[in-house]
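> Predicted coordinates and the sequence they were generated for:
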Amino acid sequence: MVASRNGIATGTAVDIAADVQAGRASAAEVAASAIARIEAAADLVAIVDFNPEEGRAAARAVDARLAAGERLPLAGVPLAIKDNIWVGGRRVTQGSLLTADFIAPADAITVERLKRAGAVIMGMANTSEFACKGLTTNKVYGTTRHPMDPTLTPGGSSGGPSSAVAGGLVPLALGTDAGGSSRRPPAHVGAVGFKPSYGAIPRGPGFPSPFAGISCPAPIAMTVADVALMFSVLRGPDARDPDSLLLALPDDRPPEALRLAFSPTFGLDAPVDAEVTEGLERAMAALTRHDLAVTRRDPPWPEGASETALMPAQHAGLAAIHGEAFRRDPDLFDPDIAAQIERGLALDGATVARTLILGQEITRALGRFFMETDILMGPTVPCVAWPNDRLGPERIGGQDVAPRAHAVFTPLFNHARVPAISIPVGRGRDGLPFGLQIIATRGHDDRLLSFAARVEAILATEGLWP
């Protein structure tokens, strides 16, 4: 049932859709409540392109479809779309002055499917420029803030969608994930972020992407059930995306029958804050108490595999797409993105090729690992959220670190093209959340979501997360 608190509707997407479909609430009522929340939270800079009347009109259209007898799996559910995904007729900026006035000529396939399912798009959610930064700030809209503390960042690049969901503005958001952009920010704000298998959700039409072959549309919500509901609408091939694919048949084995592995650092030489390590260990102990046998096992990465080693592919992609515009007017760009473009322009072809080959080797190595393991678990992030005036924390695990050290645990799974989900697993200093990352082999997204729901329930039963 959709509850009400001070006139503002609250509830999961599953509950809202059920109530609106059954006539216990109208899409118009739910939209009005979401509009009030968004307007009251403008300082969050989460939903940045917002037209209340468009939201009201979309909700009325959903109510009319329901009155005509349609059944809509996302009936009346308010939704935010990351500001790098095309929504036909809307301003979509990519967080860049280059495209600050761009009006999308068509809906992305994902947006088509969400609208068809009865979701109500409330607005565009902020992103770092070109979705290429672990901090959500840009020259178009400014800095997105953490819903628990406005001096902190939710991370990036899907900081806007994640803050919008965790801040209670909307129950669902659609992000993108090419290196952890829709897993790390949810981990920092206490939400659920799901990167599906590459190709499970079709991409385009839209902007050219600097992340060839790894970027995925990514559902964000507060529960695994809401993410799974959204994924059920988005999944499945489309001829417009030749990389889109059919997934494996659902796995009917119970979680107790799965081969489970836990790796405290995923076999990478990376520092982790003690509070994160302790929280993950508590979670693993809880799973063991609930008859889930977990083995300690690191993935066998190829030599040299790391987040840093993979970055040339991103820099080269940015340079290929935006290099000429950068040469004409570098002041248009976020300085951090400009630095990436400059690095990309300076790269030689052999360096880029080595990065792409490393990605293939990572895919094969993880594939071999999953021949003997069904589920891999470990940290989403090595630290909690940090101040929003810097690219990353200066210290993690008691060590001085580079600005991207917070991003170490997610990109390799993009290059391996496997499904990965982050769910809240605990709180560190000042009550700030961090996440457990759960990974399965490519195509087994249903297995991953089912297992994540079981873990979520165990954590709630054990009092580790509400």
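Arrived safely, thanks for sending.

> drop to CA atoms for contacts and neighbour counts, all remaining ones
Noted.

> doesn't residue 192 make contact with residue 186?
Yes: counting by CA atoms under 8 Å, residue 186 sits close enough to residue 192 to count as a contact (5.6 Å).

> Of the two, which one has the most company?
Comparing residue 186 with residue 192 by other CA atoms under 10 Å, the one with more neighbours is residue 186, at 35 against 30.

> what about the more buried one, helix or strand, and which?
helix 184-189 (DSSP states H and E).

> which other residues reach that helix?
With CA atoms under 8 Å, 6 or more residues apart in numbering as the test, helix 184-189 has contacts from 146-148, 154-159, 162-163, 166, 192-193, 220, 380-381, 384-385, 407, 410, 422-424, 432-436.

> rerun that using 6 Å as the cut-off
Counting by CA atoms under 6 Å, 6 or more residues apart in numbering, the neighbours of helix 184-189 from elsewhere in the structure are 154, 155, 156, 159, 162, 192, 193, 384, 385, 433, 434, 435.

> just stretch 300-308 next, same as before
Identification of contacts with stretch 300-308 by CA under 6 Å, 6+ apart yields 365, 408.

> one more time with 10 Å
Where contact means CA atoms under 10 Å, 6 or more residues apart in numbering, the residues beyond stretch 300-308 that reach it are 179, 266-270, 310, 355, 358-366, 368-369, 404-405, 407-412.

> Produce a ChimeraX select command limited to the buried residues of those.
Command for ChimeraX that selects the buried part of those, burial taken from 16 or more other CA atoms under 10 Å:
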select :179,266,268,270,310,355,358,359,361,362,363,365,366,369,405,407,408,409,410,411,412
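
> Take this one as well and set it beside the first:
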Amino acid sequence: MSVMELSACDLAAEVRARRITPLEVAQAARARVAEMNPQLNALTLVNPRLEAEAESVAARLAEGEDLPLAGVPVVIKDNIWVKGLPITQGSRLFADFIAPEDARAVARLRAAGAMILGIGTCSEFACKGATKTPLHGITRNPVDPSRTPGGSSGGSVAAVAAGMAPLALGTDAGGSSRRPPAHVGVIGFKPTQDLVPYGPGFDEPVWGISVIAPIARHMEDIQLAMSVLADVPRAEPLRGSFAASADFGLGQLLDPDVDLAFAAAMDALRGAGHSLTEAAPEWAGLDGMAIMPLQYAGLAALFGDRWQQDPALFDPDLGAQIDSGLRLSGRAVAQAHQAGHRMAQILRDFLTRFDVVITPTTPCAAWPAEDSAPATIAGARCGGRDHAAFTPQANHSGCPAISLPCGRDREGLPLGLQIIAAPGRDAALLALAAEIAPLLKRIDIFQKEAP
């Protein structure tokens, strides 16, 4: 097995045991980026100080430091500050911005011995479900480069899926580090709100819903990352009553293969002894579009003046959001705030009756990379946010949620399973996901021989 195929846990163990040096890891990671990134456009840049960081990790190990992420290369999303590197939010407005300091999450990774490999592409201002910007171009899915990895954490997930790094950081304000992992076949974890330190960094369009989110190929790496980022301990998995809903109570159509994979996952969980009840929150007409005015208004407040001066600087899709925000009334924004509050209450109340609720991560697989959203779901024309139907509820309620790989569709494109728990139950949710993940790896809805 090559160095870049190792999990973060195994790689760090090899480095700590002196069987491989941090410099050798850095060189292997740089070579993998050189091989894969020209086709995928997953990274905006490779850290020019990568080898120097490797030498620093080696020196710290020689001095006897205990480094749980010793020599592990990590990709950081292009909206999270990394001191001394260009962090652009995928925007021409920030093309020359150099981060003055590390975000606290980045500092914690460095303190644990991680090396910053590079910066992962993201959609402009992390406000779009596909990763393509006027500044950095189109990011592609490693499973099928004609498809998108989703957004906004598209570069981070593409880098992990392509073996450039075993671990990455994304952000998640509406599913941006759950849907993209589902589209490329890796794991993304959205922690409880404010569990992982957020910032210092850029102003947010909507405060209080975004989190720093680890992305990895292996559950043990997600658990290791959370122990470093937020001191989350290992715990016993949740064992109570689980709610399961293919449409999360929203009436959202699913592509047939998503429906099949979800049903197969539920059969696998029941076969493993888990108690499942078909149930979903009663949303009282609330869906993801009810809260979108918050994003539009926030973008307008931050960038409306610049957009009016020079709209060509912006991704047209972001320009449309800003324009919508400029035209919103105060009443409409207040209504969106109320919608977000009610959404939070409904999901939190539901999770007093069930330990978790399980849904598909997305109602469809990845769509063509040139498109901002799928044109159809289940053969029917769909709205621009239908692909994101199942994820923003966890953000507005502050709940932890995880996306696990869950089979592939008939075209071989990955699908995902989402599990949501009540705020503060991160450790038990991670333990449950670690137990469930091997079951999901065996799902093959077309009865092909498992790899």
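Structure received. On a predicted model such as this, the values are computed, not experimentally measured, just so you know.

> SS state for the residue nearest to the spatial centre of the second structure?
Taking CA atoms, centre = their mean, the centroid of the second structure lies closest to residue 177, which sits 1.1 Å from it. At residue 177 of the second structure, secondary structure determined by DSSP: H, G, I helix; E, B strand; the rest coil is coil.

> what does it align to in the first structure?
Taking TM-score structural alignment as the alignment basis, one finds that residue 177 of the second structure is matched in the first structure by residue 182.

> gap between its match and residue 94 of the first structure?
In this structure, residue 182 of the first structure lies at 15 Å from residue 94 of the first structure, with CA to CA, to the nearest Å as the measure.

> same question, residue 219 of the first structure
Using CA to CA, one obtains 18 Å as the distance from residue 219 of the first structure to residue 94 of the first structure.

> more crowded one of these two?
Each of residue 219 of the first structure and residue 94 had its neighbours counted (other CA under 10 Å), and the higher figure belongs to residue 219 (29 against 24).

> Not counting sequence-adjacent ones, nearest residue to the more buried one?
Nearest-residue entry for residue 219 of the first structure: residue 174, 4.9 Å, with adjacent residues in sequence omitted and distances by CA to CA, 6 or more residues apart in numbering.

> pretty sure that neighbour is in a strand, no?
Yes: secondary structure of residue 174 of the first structure (three-state DSSP): part of a strand.

> what sits against it?
Counting by CA under 10 Å, 6+ apart, residue 174 of the first structure has contacts 79-83, 85, 110-111, 114, 124-125, 158, 161-162, 182, 193-194, 217-221, 227, 230.

> swap in residue 14 of the second structure?
Taking CA under 10 Å, 6+ apart as the test, what residue 14 of the second structure contacts is 3, 6, 8, 20, 21, 22, 70, 71.

> mind giving me TSV with those residues and columns for distance to residue 33 of the second structure and secondary structure?
Rendered in TSV, the data for these read as follows (distance: CA to CA, whole Å; DSSP: H, G, I helix; E, B strand; the rest coil):
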residue	distance to residue 33 of the second structure	secondary structure
3	13	helix
6	16	coil
8	17	helix
20	19	coil
21	19	coil
22	16	helix
70	20	coil
71	16	coil
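
> Just name the closest of these to residue 195 of the second structure, please.
Using CA to CA, residue 8 comes nearest to residue 195 of the second structure of these, at 21.8 Å.

> from memory the closest one sits against residue 164, does it?
No: in terms of CA atoms under 10 Å, residue 8 of the second structure does not count as a neighbour of residue 164; the distance is 11.8 Å.

> hey, what's in contact with both of the two?
With CA under 10 Å, 6+ apart, residue 8 of the second structure and residue 164 have common neighbours 73, 74.

> Where does the helix or strand following the helix holding residue 186 of the first structure end up in the second structure?
Helices and strands here follow DSSP H and E; after helix 184-189 of the first structure, the next one along the chain is strand 192-195. Here strand 192-195 of the first structure aligns to the second structure at residues 187-190, judged by TM-score structural alignment.
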